[in-house]
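# Okay, predicted coordinates and the sequence, questions at the end:
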Amino acid sequence: MPTPPYDIQMRLSNIMTCLTVTGDTLRILAASLKGPFLEMLSVTTQSLLKNIETVKQNKNNCVVLMEQTYELLNAIIILHIKSETGGELPPITLKHIGNFTETLHKIHTFVEAQQSGSKIKMFFRQGQMSTLLKDCKNGLKQGIEVFQIKTVDIMGDIAEIQQQAKTRHQEVLAMIDALSDAAGSDGASTMSWIYSGHNRSPP
């Protein structure tokens, strides 16, 4: 049974509200930590926010993809917040984030192709769009399993979900402030090591 258009529009509005905060948080992380994939995740998320507003086709699929994308982006932000090495993550975790980054690019392509008169869609042969959607869903499913995410109901308590997103944003700001304080007390060389992303011992 198809989802009523009103529900789809509500879910779309909710996920855009939450993803806007998450996108801002990613942007700050990317600018401050210079970690692998953060910049790509940030830029792609910002572009997705613009494209999702004008989706004309496959709205239900687009909303589902965006809801799961939101959960995975939050999981990645939390990993950086909880990191005990100045936002630096283990190689295996970075590999998983890299895999999700590839999936996010596919999601962006799919969503962009759902615009009215999309030029991108003209490049897809019949059946290729279905294959792309399947790849997006499989990539998200893998990410949710890897990062052990418990899915949330975006149609549930939207106020609470928004507050959680804002809290994570403040936690990122606090983490960056703490790293800045460490630079002041321990010297610029230590912060250079933290921000470099290289696997070597600190000075």
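Yes, it's here. Numbers count the residues shown, from 1 in each chain.
# going forward, measure contacts and count neighbours with C-alpha atoms only.
Noted.
# mind checking which helix or strand the residue nearest in space to the middle of the chain is in?
Residue closest to the average C-alpha location in the chain (CA atoms, centre = their mean): L73, at 3.1 Å. Per DSSP states H and E: L73 is located in helix 59-82.
# Show me what whichever helix or strand comes after that helix is packed against.
Remark: after helix 59-82, the chain's next helix or strand is helix 91-112, criterion DSSP H and E. Here helix 91-112 touches helix 38-52, helix 59-82, helix 128-146, going by 3 or more CA pairs under 8 Å, 6 or more residues apart in numbering; DSSP states H and E.
# Kindly calculate the angle that helix 91-112 makes with helix 128-146.
Interaxial angle, helix 91-112 versus helix 128-146 (axes from the mean of the first three to the mean of the last three CA atoms, to 10 degrees): 150 degrees.
# I'd like to check the angle between helix 91-112 and helix 38-52, please.
20 degrees.
# Off-centre distance for helix 91-112?
9 Å (CA atoms, centre = their mean, to the nearest Å).
# another structure for you, compare them:
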Amino acid sequence: MTLTESLGNLNLLSQLAARAYTFALSPSVLETAKAWAIIMGVATTALYVVIQETNKKGETSLRIGPDEEPDPDWKKKPKAPPVDDKKEQNRMRLQLQDDPGNTFGIPIENSSLLGVTVSQVGQAVFAMWQYRRTLASWFPKDHDTALIKAMAGVTKKAKNAQAEGGVFQGSSQVYSRQWNENDPKGIKPVSRGYYRVDFENLQGHNLRF
């Protein structure tokens, strides 16, 4: 299933949230639908791409970068550095991890002219959801609801940060949500849990757009 297909399927949940008053949905289902509605509110797929990379050990990783397709108006715009020019790239990271130290991190990159955008964060959230089974096989399926709530928190925080002019500090935590093994629905977030989702600003002024 492609990311675009996933977006189409998950749009049903956001529709349920928007029309919740017409359905006798259980509180947990409604809460999950509302979380997806928040995610859908900032995610787009038109401008950014999910890049799959495999290292020499055969390990697969993801990163979110600008769309590298030719732009017919490129002469009218300032020239942005190439995606792989790490010194000039603004960077953030979305990461899922557990207490034993397993991690599934997704770097998010863009030129210093634009910085990482809210739309890219939405793309990273969907990539985390789509690839969680293959790249985070240690994460239990019954905790998906808790993960959805954490991802909704990330996208909501990104949107709020944009309204405030973005985030500036390098190597700083923008958002974190943690929960315990016995709380698969993520009903009771804690300050130190077994599972966690972290959203970090690594370099540059980001979430301006």
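That came in fine, so what should we check first? Not measured: the values here are computed from a predicted model.
# care to give me the TM-score?
Overlay of the two chains. TM-score (TM-score structural alignment, normalised by the length of structure 1): 0.33; 102 aligned residues with a CA RMSD of 4.8 Å.
# quick one: which of the helices and strands packed on helix 91-112 of structure 1 is nearest I92 of structure 1?
helix 128-146 (10.7 Å; CA to CA).
# For that closest one, buried residues please.
129, 132-133, 136-137, 139-140, 142-144 (16 or more other CA atoms under 10 Å).
# Can you tell me which of those residues is nearest S189 of structure 1?
G143 (34.9 Å).
# returning to that earlier point: format the helices and strands packed on helix 91-112 of structure 1 as a markdown table; extra columns: distance to W193 of structure 1.
Formatted as a markdown table, those follow (distance: least, CA to CA, whole Å):
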| stretch | distance to W193 of structure 1 |
| --- | --- |
| helix 38-52 | 17 |
| helix 59-82 | 16 |
| helix 128-146 | 28 |
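# of those, which approaches I15 of structure 1 most closely?
helix 59-82 (6.2 Å).
# So for that closest one, what gets flagged as buried?
Neighbour-count burial for helix 59-82 of structure 1 [16+ other CA under 10 Å]: 59-60, 62-77, 79-81.
# now the helices for structure 2?
In structure 2, helices defined by DSSP state H lie at 3-18, 27-40, 118-135, 144-163, listed in chain order.
# So for S61 of structure 2, which of the ones you listed sits nearest?
Between the helices of structure 2, helix 118-135 lies closest to S61 of structure 2; by CA to CA that is 7.6 Å.
# how much does that closest one deviate in direction from helix 144-163?
Per the same axes, to 10 degrees, the angle that helix 118-135 of structure 2 makes with helix 144-163 is 160 degrees.
# and helix 118-135 of structure 2, what other elements does it pack with?
Using 3+ CA pairs under 8 Å, 6+ apart: helix 118-135 of structure 2 touches helix 3-18, helix 27-40, strand 48-54, strand 60-66, strand 103-111, helix 144-163.
# returning to what we had before: so can I have CSV of the buried residues of helix 128-146 of structure 1 showing distance to M10 of structure 1?
Converted to CSV, these look like this (distance: CA to CA, whole Å):
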residue, distance to M10 of structure 1
M129, 25
L132, 25
L133, 22
C136, 23
K137, 22
G139, 25
L140, 22
Q142, 27
G143, 25
I144, 24
